[in-house]
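1. let me see the structure of the following:
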Amino acid sequence: MTGIRTLAIDCGGSGIKGALLDERGELTSARTRVAVEYPMTPQAFLRVLDDIAAESGTFDRATIGMPGMIRHGVVINTPHYITDAGPHTAVNRELAGRWRRFPMQEALVEQWGRPVRVLNDAQVHGAAVITGVGYEVIFTLGTGLGCAIFDEGQVVPKIELSRAPVRKHQIYDTWVGAAARRRIGRAKWERRVLRAIAGLRPMFEWDRLYLGGGEARKITCKLPDDVTRVPNIVGIQGGARIWELSQ
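-> Okay, the predicted model is just below:
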């Protein structure tokens, strides 16, 4: 294989997946998936990434997409790994303190001796699918709700939409996440997703909205004309193109 080899890892609340990509974002290795074991300290997280890297093969650079607010490779907050028993369970304050402002990108550069970019997972998803024209937004439906914004192909600084209140003392993470779909059923959950899109459209005024993440494939209803559903694999594939986009 010639060209730059990118190790791309997509980190979710239930599983962490990785693969090697060529310069076009095409997979050149089998995907490796590791189930998240809670509680997950930053050091345990680094060990999981190291296991995936070893399984994937030789790489020249790495892209890590993870949930939460990530700024310049530093974890400002992350919603799942700070709990003892997994998403939407009680937060472990000591664990949250260990994650708060953890320099993940710096730690991985030191661990692997290669260039690394650590970003929010929705930003990596979006990098694979945006056209680079206009104001493009991606919502990722998974354990919670991820969000990333691109303006004329440039990554816009992150906002943490998932933690915004929506109704009945719920935040978007709990209102449209996977647990809500399992609890209320697909039909009611789809209506919630459509209401979220309609309610957020005036806030963003996007030219194009993309719906990604593992839960997006479960949507069977008709989506608005300015909304495009994308496969979950783009969460890995965007790991190559994100290097071309400035932030």
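
2. going by C-alpha atoms from here, please, whenever you check contacts or count neighbours.
-> Fine.

3. what's around residue 160, how many residues?
-> Residue 160: 16 surrounding residues under other Cα atoms under 10 Å.

4. you'd agree it is up against residue 147?
-> Yes: using Cα atoms under 8 Å, residue 160 is in contact with residue 147, at 7.2 Å.

5. now do the strands in this protein.
-> For the chain, the strands defined by DSSP state E occupy 6-11, 15-21, 32-35, 61-66, 69-71, 74-77, 116-120, 135-141, 145-151, 154-155, 165-167, 170-171, 208-212, 227-229.

6. wait, what's in contact with residue 120?
-> 65-70, 158 (Cα atoms under 8 Å, 6 or more residues apart in numbering).

7. with neighbour count and distance to residue 220 as added columns, please give the residues you listed in TSV.
-> As requested, these are exported to TSV (neighbours: other Cα atoms under 10 Å; distance: Cα to Cα, whole Å):
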residue	neighbour count	distance to residue 220
65	25	27
66	23	27
67	26	25
68	25	28
69	21	30
70	26	32
158	18	29
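
8. nearest to residue 20, of these?
-> Distance ranking of these against residue 20, using Cα to Cα, places residue 65 first at 14.1 Å.

9. how about the nearest residue to the closest one, chain neighbours excluded?
-> The shortest distance from residue 65 to any non-neighbouring residue, by Cα to Cα, 6 or more residues apart in numbering, is to residue 121 (3.8 Å).

10. can you pull out the helices in the protein?
-> According to DSSP state H, the chain carries its helices in the segments 42-56, 93-99, 104-112, 121-129, 172-176, 178-184, 186-204, 234-241.

11. structure for this one too, so we can compare:
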Amino acid sequence: MAQALGIDIGGTGIKGAVVDTVTGELVTDRVKLPTPEGGSPDDIVTTVVALIKKIGGLDDGVPVGVCFPAIVRNGRTMSAANVSKKWIGLEAEALFEKALGRDIHFVNDADAAGYAEVRYGAAKDVSGLVLLTTLGTGIGSALIYNGVLVPNSELGHLELDGKDAETRASYAAKERENLDWKHWTKRLQKYYTHLELLFSPDLFVVGGGVSKNYEEFLPLLDLQTKIVPAVHRNNAGILGSAALAAD
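-> Next up is the predicted model:
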């Protein structure tokens, strides 16, 4: 059995588990610890080390994948969502590698989620271009072409009605403006139609917590591209980062 450890760092919680990277099943319990107040680099690294101890430690030869809410370029975090601004421009991958005493694979959280859906979820065995969007506080995105991840797409920042799309069409925008499903879906329609125009994808996958209510809004969309809810909402970051590390 091929195994890898996946760690998913978020603004409120840090979670991890060892994954069977062939089947996508968790082979340990999923452990979650709260993200330290302020989300500073040293505090988050310390929490990740503690999390790995709670999971059962690291066996030699088990690959480690870590996903993080930032643009990740050559192991460096170029942005910071819901964590300390000290992450911006930081050699984050090297920081984790020093603390863990081994090489890791470091990746954006939406990219990890998208890869999980291609390997084990809603986009398994789909050829061509898969485009995952996570509808949450903002809009995260992942582009995967024939199983190969194209990182850091940041499609939540496309312009929609003269503004960042995520300020108009994220789930947070729905909540903030108290929009019903019908009126929110009109904004999603405009957003996904624009994505179709730019990318002509073979499949849209919709993630984020709101995807559990997909029956309220996906049927209202009129698109040429098939659009389906994500399967691995809470575990997507763990599965995707582990699979990418194993690969």
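
12. re earlier: most tightly packed of the strands of structure 1?
-> strand 6-11 (a mean of 28; mean count of other Cα atoms under 10 Å).

13. from the contact counts, what lies against it?
-> Counting contacts by 3 or more Cα pairs under 8 Å, 6 or more residues apart in numbering; DSSP states H and E, strand 6-11 of structure 1 is packed against strand 15-21, helix 42-56, strand 61-66, helix 234-241.

14. residues in structure 2 aligned with that strand?
-> The alignment of strand 6-11 of structure 1 onto structure 2 (TM-score structural alignment) spans residues 4-9.

15. what range in structure 1 matches stretch 96-103 of structure 2?
-> Going by TM-score structural alignment: stretch 96-103 of structure 2 matches residues 108-115.

16. pull out the buried residues from the matching stretch.
-> residue 108 (16 or more other Cα atoms under 10 Å).

17. and the contacts of it?
-> With Cα under 8 Å, 6+ apart as the test, stretch 108-115 of structure 1 has contacts from 46, 60-62, 116.

18. got it, and stretch 30-49 of structure 2?
-> With Cα under 8 Å, 6+ apart as the criterion, stretch 30-49 of structure 2 contacts 7, 9-17, 51, 54-55, 82-84, 86-87, 95-96, 99-100.

19. ok, 7 Å please
-> Contacts to stretch 30-49 of structure 2, defined as Cα atoms under 7 Å, 6 or more residues apart in numbering, come from residues 11-17, 51, 55, 83-84, 86-87, 96.

20. over to stretch 136-156 of structure 1?
-> So stretch 136-156 of structure 1 is contacted by 13, 122-123, 126, 130, 132-135, 158, 161-162, 172-174, 176-178, 206-216, 245-247 (Cα under 7 Å, 6+ apart).

21. rerun at 6 Å
-> With contact meaning Cα atoms under 6 Å, 6 or more residues apart in numbering, stretch 136-156 of structure 1 is reached by 122-123, 126, 132-135, 162, 173, 177-178, 206-216, 245-247.

22. among those residues, name the buried ones.
-> 122-123, 126, 135, 162, 173, 177-178, 206, 208-216.

23. wait, doesn't residue 237 of structure 2 sit right on residue 112?
-> Yes: counting by Cα atoms under 6 Å, residue 237 of structure 2 touches residue 112, with 5.2 Å between them.

24. which one's more surrounded, those two?
-> residue 237 (33 against 30).

25. which residue lies nearest the spatial centre of structure 1?
-> Nearest to the geometric centre of structure 1 sits residue 121, at 2.1 Å (Cα atoms, centre = their mean).

26. distance of it from residue 190 of structure 1?
-> As for residue 121 of structure 1, its distance to residue 190 of structure 1 is 22 Å (criterion: Cα to Cα, to the nearest Å).

27. so how many other residues sit close to residue 137 of structure 2?
-> With other Cα under 10 Å as criterion, residue 137 of structure 2 counts 17.

28. residue 196 of structure 1 maps to what in structure 2?
-> Using TM-score structural alignment, residue 196 of structure 1 sits opposite residue 191 in structure 2.

29. any chance of the contacts of stretch 108-115 of structure 1 in JSON lines, with distance to residue 200 of structure 1 too?
-> As requested, the contacts of stretch 108-115 of structure 1 are exported to JSON lines (distance: Cα to Cα, whole Å):
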{"residue": "46", "distance to residue 200 of structure 1": "35"}
{"residue": "60", "distance to residue 200 of structure 1": "39"}
{"residue": "61", "distance to residue 200 of structure 1": "35"}
{"residue": "62", "distance to residue 200 of structure 1": "33"}
{"residue": "116", "distance to residue 200 of structure 1": "33"}
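
30. farthest-apart pair in the residues you listed, please.
-> 46 and 60 (18.0 Å).

31. give me the distance between the residue nearest to residue 163 of structure 1 when sequence neighbours are not counted and residue 160 of structure 1.
-> Setting aside the residues directly before and after it, residue 163 of structure 1 is nearest to residue 171 in space (Cα to Cα, 6+ apart), at 5.4 Å. Between residue 171 of structure 1 and residue 160 of structure 1 the computed distance is 11 Å (Cα to Cα).

32. thank you, goodbye.
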